[in-house]
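Engineer: 3D, please:
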Amino acid sequence: MPRSTPRRVSPYALLAAAAVLAIAVAVTGMVIWPGGTESDGARRPAAGVTAEADPRALAGRTVVIDPGHNGGNSADPRAINRLVDAGGFRKECDTVGAETTDGYAEHAFTFDVAVRAAEELRARGATVILTRNDDQGVGPCVDERARIGNEAGADAVVSLHADGGPPQGSGFHVIAPAASPDGGNDGILPASGRLANLLREAFGSATGQPPADYLGEDGITVRADLGGLNLSRVPKVFLECGNMRNPGDAARISDPAWRQQAAAGLVQGLVAFLTDGGPRDGGTARAGGGGGSSGASASPGS
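Structural biologist: Next up, the predicted model:
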């Protein structure tokens, strides 16, 4: 592609713009971002998430974000321990999830990142559905979470989690589906693998978080024991954003600014997937680890 000649900007225009910015800062004491202020960590654009999103980039696309677990799960063990279909076998409806040593809960983390990402995706024209609309309820069960994506005819589904792995282990990983025991998810495996690869690249770039060093291979794991993946009939992956039991990961997860970066990585991965042909065939996840995870968060409750 031929190089284009760089466009010259008048120094007078630069001086004028600087003067306007200086006046704005002097008057307000802050830089105003669309949707918030510099001090509003929940809405401030992070690296890779632009303030001026293309409102047509994802027009016509439907995305389901599934924030793992829920704030009321621990208060209703009977509900979350009942067995439901998990795609060829039965397992618990849900779990309480993991938490940091300081008590920051996985369910709160996943909901926070989901809300941030949903706002950015909607700004790009996507229809976004969350599997839960607050952090005080119970469930939904894993089969219902999968059903929400299926009934929406989603172009992509991402289930958000943060692992509860060994304290010495750190990093994030994406879980892609393997063939379920009942064979019901065979049709989504290629597209889900492509989503896993794109999300892995985007999330690592946006957050600076390294791939997990305690399971999987290069940030990807393939599993057939998660009901949320086995029952899905649309492209779907799990994103384990870090290990809540690792001190370094826990510090990042507890930081609102880093959670905005996590949302940015999620958005970038979805945009890459949905604007490059969407859920077409082709591409499988490169992964190791095959079957199990030492993490508590995505094991029995997903």
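
Engineer: C-alpha only now, for contacts and for neighbours.
Structural biologist: Will do.

Engineer: could you pull out the strands for the stretch 1-150 of the chain?
Structural biologist: 32-33, 36-37, 62-67, 83-85, 90-92, 127-130 (DSSP state E, counting those that start in this stretch).

Engineer: now do the helices in this protein.
Structural biologist: For the chain, the helices defined by DSSP state H cover 11-28, 77-81, 106-123, 142-152, 189-207, 227-230, 247-253, 256-275.

Engineer: out of the ones you listed, which is the most enclosed?
Structural biologist: Neighbour counts (mean count of other C-alpha atoms under 10 Å) averaged over each of the helices of the chain peak at helix 227-230, with a mean of 31.

Engineer: second chain to compare with the first, below:
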Amino acid sequence: MSYTGPGFEPPRPRRSRRGPLTVALAALVSGGLLGWAVYATVGGPGDDEGPGSASASASAASRTPSSSAGSTSPSAGDGKPSDPAATPSSSASAPAKSGPLKGKVVVIDPGHNPGNFRHVTEINRQVDIGTNSKACDTTGTTTNDGYAEAKFTLDVAHRMRTLLQRQGATVKLTQDADRPFGPCVDERARIGNQAKADAVVSIHADGSGTGNRGFHVILPGAVNAGAADTRAIVGPSRDLGERIAGNFVRATGSAPSNYTGGGTGLVTREDLGGLNLSTVPKVFIECGNMRDSKDAALLTSGAWRQKAAQGISDGIVSFLRGPGSAR
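Structural biologist: Below is the predicted model:
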């Protein structure tokens, strides 16, 4: 997700300092980043580059190949066949099977829409997010080679849907490239609210500067203004976010962001419509930085996207199975 998109003001970049400091910071996250502590101890992929400026892709739309804008093939970007079991049809939902999550509803919100760049006027329309007004949506960002964030988010969402349905959950997507553009950020929140979702996760990838690496989970801050009142969901959303962060590290081996979140992989925001208007537990995850070549190599790999889907899904399962379940 580009930081200059709707509701995304750039946080101040933080200079990466790996080693004992990072482990100490991660330890403060109430067990949610146990996997990161292990990662920092044994080492992982090189991610020690200093941060660049948190700049967005102002020309993301022009670099998004129109021929691939509507494609949701999980193998796209790496040229390798994907696991058929991980690529269900693009239907909005499927009957839940029996399993530990039987009766639970999960809404997956794939950030942006492959068709947004064709509807610039519509997605620039202002909508009420409680605290103020923001643009309906953005095109999202791309890798330097043109792999679109909207394509990435749909692919991960499809993989998550399969994994969660296997656990018995009812899974709904806010969009599945089944509409020309959007939905707007306020409608994305309403979809989760109206579904009375037990958990909502919005999938994204960042558009920050070269050298800025890693994932971060965005948590709702306490907001009570206009149509927004997040006070009841702040606690459960943090629990959901911590569980996703810890499991994401374990599944992918990726480190928390080196440019925001202070090494914890967790960031609290009060300016995002998708969180402000939610009445059910909800978080965003920025899975990596599309504008860094090392992160982009992961994001464009079908095998890594499967790991990302597994990590996020494992965090959701842990959250839904209750406080006593392993993180």
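
Engineer: any idea what the TM-score comes out to?
Structural biologist: The pair, once superposed, lands on a TM-score of 0.74 when counted by TM-score structural alignment, normalised by the length of structure 1; 232 aligned residues with a C-alpha RMSD of 1.6 Å.

Engineer: the helices of structure 1 into CSV, with extra columns for distance to Ala176 of structure 1?
Structural biologist: As requested, those are arranged in CSV below (distance: least, C-alpha to C-alpha, whole Å):
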stretch, distance to Ala176 of structure 1
helix 11-28, 46
helix 77-81, 24
helix 106-123, 18
helix 142-152, 14
helix 189-207, 6
helix 227-230, 8
helix 247-253, 22
helix 256-275, 14
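
Engineer: so which of these is nearest Asp54 of structure 1?
Structural biologist: helix 106-123 (7.3 Å; C-alpha to C-alpha).

Engineer: elements contacting the closest one?
Structural biologist: strand 62-67, strand 127-130, strand 156-163, helix 256-275 (3 or more C-alpha pairs under 8 Å, 6 or more residues apart in numbering; DSSP states H and E).

Engineer: adding distance to Phe203 of structure 1, write the ones you listed out as a markdown table.
Structural biologist: As requested, those are arranged in a markdown table below (distance: least, C-alpha to C-alpha, whole Å):
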| stretch | distance to Phe203 of structure 1 |
| --- | --- |
| strand 62-67 | 15 |
| strand 127-130 | 19 |
| strand 156-163 | 12 |
| helix 256-275 | 4 |
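
Engineer: looking at those, which is closest to Leu239 of structure 1?
Structural biologist: Across these, closest to Leu239 of structure 1 is strand 156-163 (C-alpha to C-alpha), at 5.1 Å.

Engineer: where does the closest one end up in structure 2?
Structural biologist: Aligned by TM-score structural alignment, strand 156-163 of structure 1 corresponds to residues 199-206 of structure 2.

Engineer: verify the stated contact: Asp186 of structure 1 with Gly193.
Structural biologist: No. Judged on C-alpha atoms under 8 Å, Asp186 of structure 1 makes no contact with Gly193 at a distance of 11.6 Å.

Engineer: touching the match of strand 156-163 of structure 1 from outside, list them.
Structural biologist: Stretch 199-206 of structure 2 is touched from outside by 1-3, 105-111, 141, 149, 152-153, 156-157, 192, 240, 280-291, 316, 320, with contacts defined as C-alpha atoms under 8 Å, 6 or more residues apart in numbering.

Engineer: that older thread, tell me which of the helices and strands packed on helix 106-123 of structure 1 lies nearest to Gln136 of structure 1.
Structural biologist: Across these, closest to Gln136 of structure 1 is strand 62-67 (C-alpha to C-alpha), at 12.5 Å.

Engineer: what's the angle between that closest one and strand 156-163?
Structural biologist: Orientation of strand 62-67 of structure 1 against strand 156-163 (axes from the mean of the first three to the mean of the last three C-alpha atoms, to 10 degrees) gives an angle of 10 degrees.

Engineer: run through who's touching strand 62-67 of structure 1.
Structural biologist: 107, 110-111, 114, 118, 126-132, 145, 148-149, 152-161.
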